[in-house]
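Visitor: Sequence and predicted structure are below.
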Amino acid sequence: MKIEENYRPNVAMIIVSHEYPKKKNIFIAQRNDLGDIWQFPQGGIDEGEEVLDALFREMEEEIGTAAAEIVAEYPEWISYDFPAKIAKSMKPYKGQTQRYFLVKLDKDAKIDLDTHHPEFSSYKFVDIDEVLDITAHFKKPVYESVINYFKDEGLL
């Protein structure tokens, strides 16, 4: 894996319901520490951990289930810088570099945000066109690139 220096390796997921591809609404969760900021589930890749292992571990840790299948993967690492306020608490990293996956929940998947270390207070499935209106400004360029890629591939 090629990771940019000073960027935290991370996995992120665009989650669709078990009704995909009939319904293409996307899971988005409200952070419990940043007010009205919504985002896709994501998390760090531990030292020596494989990307796919991190994907399913993070899904379980953040939304209480790993009952899902990978539909597609964004073909490259994509990075963003932390805003100054966040960067202070994330040293030595100046941002994150991520692998994105489009993931479909299994029919019997049960979302539970009351995890061991809850990161989200609420969630909903929204139309793809609503996502950028409610997400953090510093993540929008990455979200837009990944969403457009999956749209261009006919997946969203």
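Guide: Arrived safely, thanks for sending.
Visitor: Only C-alpha atoms from now on, for both contacts and neighbour counts.
Guide: Will do.
Visitor: Report the separation between the two terminal residues of stretch 16-36.
Guide: Terminal residues of stretch 16-36 lie 22 Å apart, using C-alpha to C-alpha, to the nearest Å.
Visitor: And it, what's buried?
Guide: Along stretch 16-36, the positions that meet the burial threshold by neighbour count (16 or more other C-alpha atoms under 10 Å) are 16-18, 20, 24-31.
Visitor: the helices in the protein, which residues?
Guide: The residue ranges that make up the helices of the chain, judged by DSSP state H, are 51-63, 84-87, 131-134, 140-152.
Visitor: Please convert these to CSV, extending it with distance to Tyr74.
Guide: Below are the helices of the chain laid out as CSV (distance: least, C-alpha to C-alpha, whole Å):
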stretch, distance to Tyr74
helix 51-63, 13
helix 84-87, 25
helix 131-134, 18
helix 140-152, 7
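Visitor: Of the ones you listed, give the one that comes closest to Gly44.
Guide: helix 51-63 (7.5 Å; C-alpha to C-alpha).
Visitor: what's that closest one packed up against?
Guide: Helix 51-63 sits against strand 7-16, strand 42-44, with contacts defined as 3 or more C-alpha pairs under 8 Å, 6 or more residues apart in numbering; DSSP states H and E.
Visitor: Next up, a structure to set beside the first:
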Amino acid sequence: MPKTPPDRQSLPYRDCVGIALFNAEGQVFIGRRQGIVVPEGAEETQRPWQMPQGGMDKGETAREAALRELWEETSVRSVRFIAELPDWIYYDLPDADLGIALKGKYRGQRQRWFAFRLTGDDSEIDVLAPGGGEFPAEFDAWRWEDLSSLPDLIVPFKREAYEKIVSGFAGLPELVRQGA
């Protein structure tokens, strides 16, 4: 007999952070989620790409969590803070994942988003052995991408959240290209 999913309204959101890591050309880092099955014949753009993100630890500020998550997922430490979105951005899990994803404890995530500029070299990025090999890889590939194209590259249930992120950081690519 199939398990009855929990009542969405009774579940809280998980507090998380997200990181838009910009390069000197004003593009952002995206990683391809490891272990995601892509339908045969699917185009590369249909793969689930995303920016680094993760949960906040108890007693940790959102900015501290963002820097930690960036290290744990990409090995990057050479960054300069650019901006923080002023509001939480929420997304809900699809019904099929409710009670399963996020350890079954959450209905989705509420995220604080930060923008950083990579001040080091691309060679610092290591998604296959992140944090000097101390952490499990969450991504199996990465690339630089235009901020505006991100909503079309991520899983559909995060699209609205990514549209808000893109809107909130819309002026940053040009500022970064100008040396911000």
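Guide: It's in. Owing to the predicted nature of the structure, the values given are computational and were not obtained by experimental measurement.
Visitor: For the two chains, what TM-score is obtained?
Guide: A TM-score of 0.87 describes the superposed chains when it is computed by TM-score structural alignment, normalised by the length of structure 1; 146 aligned residues with a C-alpha RMSD of 1.5 Å.
Visitor: what range in structure 2 matches stretch 60-72 of structure 1?
Guide: Per the alignment by TM-score structural alignment, stretch 60-72 of structure 1 matches residues 71-83 in structure 2.
Visitor: Between the two ends of that stretch, how far is it?
Guide: 18 Å.
Visitor: what's the answer for stretch 73-92 of structure 2, then?
Guide: For stretch 73-92 of structure 2, the end-to-end distance is 22 Å (C-alpha to C-alpha).
Visitor: Give me the contact list for it.
Guide: Contacting residues not belonging to stretch 73-92 of structure 2 are listed as 52, 67, 70-71, 107-120, 124-127, 129-132, 135, 137-139, 157-158, 160-161, 164-165, 168-169, 180 [C-alpha atoms under 8 Å, 6 or more residues apart in numbering].
Visitor: and what of stretch 36-44 of structure 1?
Guide: Residues lying outside stretch 36-44 of structure 1 but in contact with it, judged by C-alpha under 8 Å, 6+ apart, are 8-15, 27-31, 54-55, 58-59, 62-63, 134-136.
Visitor: tell me which residues in the match of stretch 60-72 of structure 1 are buried?
Guide: Neighbour counts over stretch 71-83 of structure 2 (16+ other C-alpha under 10 Å) mark 71-77, 79, 82 as buried.
Visitor: wait, which of the residues you listed is closest to Lys58 of structure 2?
Guide: Each of these was scored against Lys58 of structure 2 by C-alpha to C-alpha, and Glu72 proved nearest at 16.8 Å.
Visitor: Look up the closest residue to the closest one, ignoring the ones flanking it.
Guide: Gly131 (5.1 Å; C-alpha to C-alpha, 6 or more residues apart in numbering).
Visitor: The one you found: what's it in contact with?
Guide: Applying C-alpha under 8 Å, 6+ apart to Gly131 of structure 2 gives the contacts 71-76.
Visitor: Likewise for Tyr149 of structure 1?
Guide: Each residue near Tyr149 of structure 1 by C-alpha under 8 Å, 6+ apart is listed here: Tyr74.
Visitor: What's the separation between the counterpart of it in structure 2 and Gly108 of structure 2?
Guide: Alignment note: Tyr149 of structure 1 maps to Gly168 in structure 2; criterion TM-score structural alignment. Counting by C-alpha to C-alpha, the gap between Gly168 of structure 2 and Gly108 of structure 2 amounts to 20 Å.
Visitor: likewise Trp49 of structure 2?
Guide: For Trp49 of structure 2 relative to Gly108 of structure 2 (C-alpha to C-alpha), the value is 18 Å.
Visitor: quick one on the thing from earlier: right, and the pair among the buried residues of stretch 16-36 of structure 1 with maximum separation?
Guide: For the buried residues of stretch 16-36 of structure 1, the maximum inter-member distance is 24.8 Å, found between Tyr20 and Arg31 (C-alpha to C-alpha).
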